[in-house]
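*Asks:* sequence first, then the predicted structure:
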Amino acid sequence: MTLDQLPPLRDTLAEHGLLAKKSFGQHFLLDLNITRKIARLAQVGEGDHVIEVGPGPGGLTRALLETGARVTAVEADPRFAPLLEELSAASGGALTLRLEDALTTDEAAVAAGAPAHIVSNLPYNVGTPLLIKWLTGAFTPASMTLMFQKEVADRIAAAPGTEAYGRLSVLAQATSHAQVVMDVPARAFTPPPKVASAVARLTPREDRPEPVRLTALQQVTAAAFGQRRKMLRSSLKALGGEALCLAAGLSPEARAETIDVPGFLALADAYRIRS
């Protein structure tokens, strides 16, 4: 059996008696028109290596395999192993399955030193922790094309001074070129979630902060946005307060939500020097 001979996913799910689990934050994306569009937005193709987290029954996986990409699927729910193994056979071995928790996956080992793209309809309950792991960890994806709850996707690309702007915005934009590239209505999923979804695409910046600078950035953003309604002199008190702000060329009376990414990088540099 080849990819184009596979039965519709709804039939496969019914045959195996599988339903989405709330505990895993699962919402299946079965519409091939949508999954194929996501694969196009990911800009992957023949010979590219894609890491997909939370493939579930393999809706997006099928679309990625159709591009000619090699896919490593990381799935925590063993119920989907038989479906994904069937998909691997139909793809001629282009799909490799890893039954494990993506939060502990060593993506660098999976990529084996070669570029790898991450393309996923992320489980809602671990989407943000996974993104922070990929933004700040030792492994830098060649690109990330990820579906989140729409409010999370909006936070990734938010501008300073907007309600959605926060720590995730700074970490994403300091390390990547980030944009929301597609909205996905709740009705596209089985079962439909209570919120809308969106796809964000992130590609690494050439001036991505080095690890020690990135560590400092995580510390200052955690403190600043942990008390985002307070002035920086108060929210950053434990890290240097007013003196730290002045060293970074920022007003101690400013609030975190008004500071742009270069401003936070200046705070991170000042903190590194002081600590």
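*Replies:* Looks like it came in fine. In this text, all values refer to a predicted model and were calculated from it rather than measured experimentally. Residues are numbered from 1 along each chain as shown.
*Asks:* only C-alpha atoms from now on, for both contacts and neighbour counts.
*Replies:* OK.
*Asks:* quick one: the strands in this structure, in order.
*Replies:* Remark: strands assigned in the chain by DSSP state E are 28-29, 49-53, 70-75, 95-99, 117-121, 143-149, 176-184, 189-190, 197-204.
*Asks:* now distance to Gly240 too, for the ones you listed, in JSON lines please.
*Replies:* Listed next are these as JSON lines, based on distance: least, C-alpha to C-alpha, whole Å:
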{"stretch": "strand 28-29", "distance to Gly240": "47"}
{"stretch": "strand 49-53", "distance to Gly240": "39"}
{"stretch": "strand 70-75", "distance to Gly240": "42"}
{"stretch": "strand 95-99", "distance to Gly240": "45"}
{"stretch": "strand 117-121", "distance to Gly240": "37"}
{"stretch": "strand 143-149", "distance to Gly240": "35"}
{"stretch": "strand 176-184", "distance to Gly240": "28"}
{"stretch": "strand 189-190", "distance to Gly240": "47"}
{"stretch": "strand 197-204", "distance to Gly240": "30"}
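*Asks:* next up, a structure to set beside the first:
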Amino acid sequence: MSQIYQHRARKRFGQNFLHDTGVIDRIIRAITPREDEHILEIGPGQGALTESLIGSGAHVDVIEIDLDLIPILKLKFGLKPNFHLHQGDALKFDFAHLDAEPNSLRVVGNLPYNISTPLIFHLLNNAHLVSDMHFMLQKEVVERMAAKPGGGDWGRLSIMVQYHCRVEHLFNVGPGSFSPPPKVDSAIVRLVPHSELPHPAKDARALDRIVREAFNQRRKTLRNTLKNILSSQAIEAAGVDGSLRPEQLDLAAFVRLADQLADQQAVESL
């Protein structure tokens, strides 16, 4: 097993390996994996969480991009009948290959900070397969996910994640729990996809476009940031004050603006 200690964390993969057993136990208690559940672990690294996930009796698929970690994971877990290893990039992974039932997949990961946001958007596109997600992320990313309207943390990530999921900021983890220690604090977040969307949009793509445009220049008023796609009259027709800044709007207001855009696009396509 000495080769486990010979692997060096790679900057290009954003690797910081969790080694604090107290934190590992706390994460496992938060997840509470059970026999016959289907768990997907993204970036298992050297298997700090994997061991307990497999030990629960759950069916565990893992995705690892680092070729040097593959033999280590195979050596530790390869003979376990409920362990399945996929070498590749989670950003490009087709989750349909897992043959998961709708709302059955439990996703777990100590996500590299450099890909956390695009990876979460990739997972949200597959939210119909997911039961819940537990991630270790940069603390400020979790704070943005869980943010409320009116503050500086409220933005595209907050809105698009909360559109799809209930967000719980569970607890924080200091740099000393990792090797090598990152330069920032981390946090554990739980994301639970809504069984029914609280504010369903007519077209989720229209919502994403509205939110992108609105927060491209977040210090400007909505009337200015959205002028290329919605007129002042259209903003008012959505029941939104165009003189507000985007951070002052809640999710429901952004959905109304998105529906206004979707209706406008439908008329233009006739």
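*Replies:* Everything's here; your move. Everything quoted here is computed from the prediction, not taken from an experiment.
*Asks:* now the TM-score, please.
*Replies:* The TM-score (TM-score structural alignment, normalised by the length of structure 2) is 0.92; 263 aligned residues with a C-alpha RMSD of 1.7 Å.
*Asks:* can I assume Leu170 of structure 2 is in contact with Ala187?
*Replies:* Yes. The criterion here is C-alpha atoms under 8 Å, and Leu170 of structure 2 meets it with Ala187 at 7.3 Å.
*Asks:* and the two? Which one has more around it.
*Replies:* Ala187 (20 against 13; other C-alpha atoms under 10 Å).
*Asks:* give me the aligned partner of the more buried one over in structure 1.
*Replies:* Ala187 of structure 2 maps onto Ala198 in structure 1, with residues paired by TM-score structural alignment.
*Asks:* look up how far Leu214 of structure 1 lies from its match.
*Replies:* 27 Å (C-alpha to C-alpha, to the nearest Å).
*Asks:* which among the strands of structure 1 is found nearest to Ala254 of structure 1?
*Replies:* strand 176-184 (25.1 Å; C-alpha to C-alpha).
*Asks:* so where is the closest one in structure 2?
*Replies:* Under the alignment (TM-score structural alignment), strand 176-184 of structure 1 falls on residues 165-173 in structure 2.
*Asks:* so where do the helices sit in the stretch 1-150 of structure 1?
*Replies:* In the stretch 1-150 of structure 1, the helices defined using DSSP state H, counting those that start in this stretch lie at 9-16, 32-42, 59-66, 81-90, 107-111, 127-136, 150-157.
*Asks:* point out the most buried one among the ones you listed.
*Replies:* helix 59-66 (a mean of 24; mean count of other C-alpha atoms under 10 Å).
*Asks:* so how far is it from its chain's centroid?
*Replies:* 18 Å (C-alpha atoms, centre = their mean, to the nearest Å).
*Asks:* next, the mean deviation of that helix compared to structure 2.
*Replies:* Compared with structure 2 after fitting, helix 59-66 of structure 1 has a mean deviation of 1.6 Å; criterion: mean C-alpha distance after the TM-score superposition for structure 1.
*Asks:* show me what that helix is packed up against.
*Replies:* Packing partners of helix 59-66 of structure 1 (3 or more C-alpha pairs under 8 Å, 6 or more residues apart in numbering; DSSP states H and E): strand 28-29, helix 32-42, strand 70-75.
*Asks:* and with 6 Å instead?
*Replies:* Contacting helix 59-66 of structure 1 under the criterion 3 or more C-alpha pairs under 6 Å, 6 or more residues apart in numbering; DSSP states H and E are the following elements: helix 32-42.
*Asks:* against structure 2, where does the helix it packs on fall?
*Replies:* So helix 32-42 of structure 1 sits over residues 21-31 in structure 2, by TM-score structural alignment.
*Asks:* swap in stretch 53-62 of structure 1?
*Replies:* The aligned range for stretch 53-62 of structure 1 is 42-51, by TM-score structural alignment.
*Asks:* re the thing from before, what is the neighbour count of the closest residue to the match of Ala187 of structure 2 other than its chain neighbours?
*Replies:* Nearest residue to Ala198 of structure 1 in three dimensions, chain neighbours excluded: Asp183, at 4.2 Å (C-alpha to C-alpha, 6 or more residues apart in numbering). Neighbour count for Asp183 of structure 1, taken as other C-alpha under 10 Å: 16.
*Asks:* so Asp183 of structure 1 makes contact with Ala200?
*Replies:* No. Counting by C-alpha atoms under 6 Å, Asp183 of structure 1 stays clear of Ala200, with 9.2 Å between them.
*Asks:* residue in structure 2 matching Val119 of structure 1?
*Replies:* That one, Val119 of structure 1, aligns with Val108 by TM-score structural alignment.
*Asks:* ugh, typo on my part, it should be Ala158 of structure 1
*Replies:* Checking TM-score structural alignment: Ala158 of structure 1 goes with Ala147.
*Asks:* my read is that that match contacts Arg156, right?
*Replies:* No. Taking contacts as C-alpha under 6 Å, Ala147 of structure 2 lies outside contact range of Arg156: 10.7 Å.
*Asks:* can you map out the helices along the stretch 151-270 of structure 2?
*Replies:* Going by DSSP H, counting those that start in this stretch, the stretch 151-270 of structure 2 shows helices at 156-164, 204-216, 222-225, 232-237, 251-268.
*Asks:* of the ones you listed, which is nearest Gly88 of structure 2?
*Replies:* helix 156-164 (24.7 Å).
*Asks:* returning to what we had before: could I get the helices of the stretch 151-270 of structure 2 as CSV with distance to Ile63 of structure 2 and mean neighbour count?
*Replies:* As requested, those are exported to CSV (distance: least, C-alpha to C-alpha, whole Å; neighbours: other C-alpha atoms under 10 Å):
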stretch, distance to Ile63 of structure 2, mean neighbour count
helix 156-164, 22, 22
helix 204-216, 28, 19
helix 222-225, 39, 22
helix 232-237, 43, 16
helix 251-268, 33, 18
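*Asks:* as TSV, the ones you listed with distance to Lys183 of structure 2 would be great.
*Replies:* Written out in TSV, the entries for the helices of the stretch 151-270 of structure 2 read as follows (distance: least, C-alpha to C-alpha, whole Å):
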stretch	distance to Lys183 of structure 2
helix 156-164	22
helix 204-216	27
helix 222-225	34
helix 232-237	42
helix 251-268	32
